[in-house]
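Undergrad: sharing a sequence plus its predicted fold:
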Amino acid sequence: MSARPHMRLPPPWRLWLLLACAWHGLLYAAAPAPAAAPGESVLKAAFLYRIAGLVEWPPGTFERQDDPLVVAVAGHEAVAAELEQIAAGRTLDGRPIVVRRVREGEPIAGAHVLMIGATGETRVRELAASATGPVLVVTEQENGHRLGGILNFTSDGDRVRFTASLPVADARGVRLSARLLAVAQSVEGRSR
């Protein structure tokens, strides 16, 4: 038969260390939980800011090197508010960023990026059609590309993702960088 080893008490310094760790664990467990993950509006605003830097507009889109990049937001006040905070005092490629909230009946003229919130298919189609020239149209509809969106936000649980449509981008006259397309959930019109 094998003899069981005798259990020895740890030295006093180890006992105090164990008690301190247990006490710290109790305090940590009672501490308030860390702040929640950023909301969907914050993530979409951050995406818009980053995406705008990964788009190539045709020559002549901007008259001067320091002309602002105008991001128009229709139908999503929370994204507009978050984007205003993100863009405050920042530039993209040396251009200041101007966030413009588009209200019902206001023209889209002068926008380089147009974010259209989930406001119904008819309204999305109308807004996308009213944005003339090289405009990066971003939607968040189930049929966003069919309605005129170059990029379309999707939700995957607590993650915000996007899909891209190269045919719509070509029709709008904007070019999406390979870095942007590499992180898209799917890309319509990509040759394999």
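TA: Structure received.
Undergrad: okay, CA-based contacts and neighbour counts for the rest of this
TA: Will do.
Undergrad: which of the three states applies to the most centrally placed residue in the chain?
TA: Closest to where the C-alpha atoms of the chain average out (C-alpha atoms, centre = their mean) is Phe47, at 2.4 Å. Judged by DSSP: H, G, I helix; E, B strand; the rest coil, the three-state class of Phe47 is helix.
Undergrad: which residue ranges form the strands in the chain?
TA: Remark: strands of the chain, listed N- to C-terminal, are 55-56, 69-74, 91-92, 95-102, 113-116, 136-139, 151-156, 159-165, 175-176, 186-188; assignment by DSSP state E.
Undergrad: pasting the second one now:
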Amino acid sequence: MTSLAIAHHRPIPALPCWPGWLTALLALAMLCVLLSCPAIGQPAAPAVPNLERSVKAAYLFKFLGYVEFLAAKEGAEGGNALAVGVMGADDVAAELSRITAGRTVNGRPITVRTLREGEPVAGLQMVFAGAADDLPKVLRSATQSGALGVADDENGLQHGAVINFRIVEERVRFEVSLPAAERSNLKLSSRLLSVAWHVQKGN
């Protein structure tokens, strides 16, 4: 897919090649960002982080439907809800709250809350660490509680993330660690693995 560029400004990253179940959602996110620009002739650069935020939030939403939580404790964050904690990325948390409002995954509603450094993650089904002073510690806590640990760091998998966002050729992609998923007692869908940029397998 060709990147969209305006004048000489940095091109807006193209969306990754996904099956139909996510293409429409990401296309809608892109359209909303473009329509929010005050005028066509103004710089496109400010839209780039907005688009990246929307794409990452859309990914996080879809991840929930392609992971089986075998050990995560339910009930601590609102009954049968799928509870998501977001650390160091308040903008992503806000966008995720917006797109999941009134929606369910496998019949379960979704709750999103912002985490601060040092807050417990017990009872959460997914923890997204956009930024953290001690990323390995955050991801280790997610693993111990049976939650899906998602990072946004160049060395996210090495730090213990199950899924890690990467920017590849100006596109938001993600990589997956099967050993980390096993340690977290998570079962990942083959459909999720088939669209990952990279899958780290065990020895």
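TA: Okay, I see it. Just so it is clear, the model here is predicted, and its values are computed rather than measured.
Undergrad: out of the strands of structure 1, deepest packed?
TA: Most buried of the strands of structure 1, by mean neighbour count (mean count of other C-alpha atoms under 10 Å): strand 136-139, with a mean of 28.
Undergrad: mind reading off the mean deviation between it and structure 2?
TA: The superposed strand 136-139 of structure 1 is, by mean C-alpha distance after the TM-score superposition for structure 1, a mean 0.5 Å from where its aligned residues fall in structure 2.
Undergrad: that strand maps to which residues in structure 2?
TA: Counting by TM-score structural alignment, strand 136-139 of structure 1 falls onto residues 148-151 of structure 2.
Undergrad: if we can go back for a sec, aligned partner of the residue nearest to the centre of structure 1 in structure 2?
TA: When the two structures are superposed using TM-score structural alignment, Phe47 of structure 1 falls opposite Tyr59 in structure 2.
Undergrad: how near is its match to Gly202 of structure 2?
TA: As for Tyr59 of structure 2, its distance to Gly202 of structure 2 is 24 Å (criterion: C-alpha to C-alpha, to the nearest Å).
Undergrad: contact partners for the residue lying farthest from the centre of structure 2?
TA: The outermost residue of structure 2 relative to its centre, with distances by C-alpha atoms, centre = their mean, is Gly41 at 31.4 Å. Contact partners of Gly41 of structure 2, counting by C-alpha atoms under 8 Å, 6 or more residues apart in numbering, are absent.
Undergrad: so what's the aligned residue in structure 2 for Leu127 of structure 1 up against?
TA: Leu127 of structure 1 maps onto Val138 of structure 2 when the alignment is built from TM-score structural alignment. In this structure, Val138 of structure 2 makes contact with Ala129, Ala132, judged by C-alpha under 8 Å, 6+ apart.
Undergrad: quick one on the thing from earlier: can I get the strands of structure 1 in TSV including distance to Gln85 of structure 1?
TA: Listed next are those as TSV, based on distance: least, C-alpha to C-alpha, whole Å:
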stretch	distance to Gln85 of structure 1
strand 55-56	21
strand 69-74	13
strand 91-92	13
strand 95-102	10
strand 113-116	16
strand 136-139	19
strand 151-156	20
strand 159-165	19
strand 175-176	25
strand 186-188	29
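Undergrad: Leu15 of structure 1: which of those is closest?
TA: Evaluated with C-alpha to C-alpha, the strands of structure 1 place strand 159-165 nearest to Leu15 of structure 1, the distance being 45.0 Å.
Undergrad: what span of structure 2 is that closest one aligned with?
TA: Residues 171-177 of structure 2 are where strand 159-165 of structure 1 aligns, with TM-score structural alignment as the criterion.
Undergrad: just the helices from structure 1, written as ranges.
TA: Taking DSSP state H to define them, one finds helices in structure 1 at 12-30, 40-52, 77-87, 121-130, 166-172, 178-182.
Undergrad: quick one: closest of the ones you listed to His112 of structure 1.
TA: Between His112 of structure 1 and the helices of structure 1, the tightest spacing by C-alpha to C-alpha is seen for helix 40-52, at 8.7 Å.
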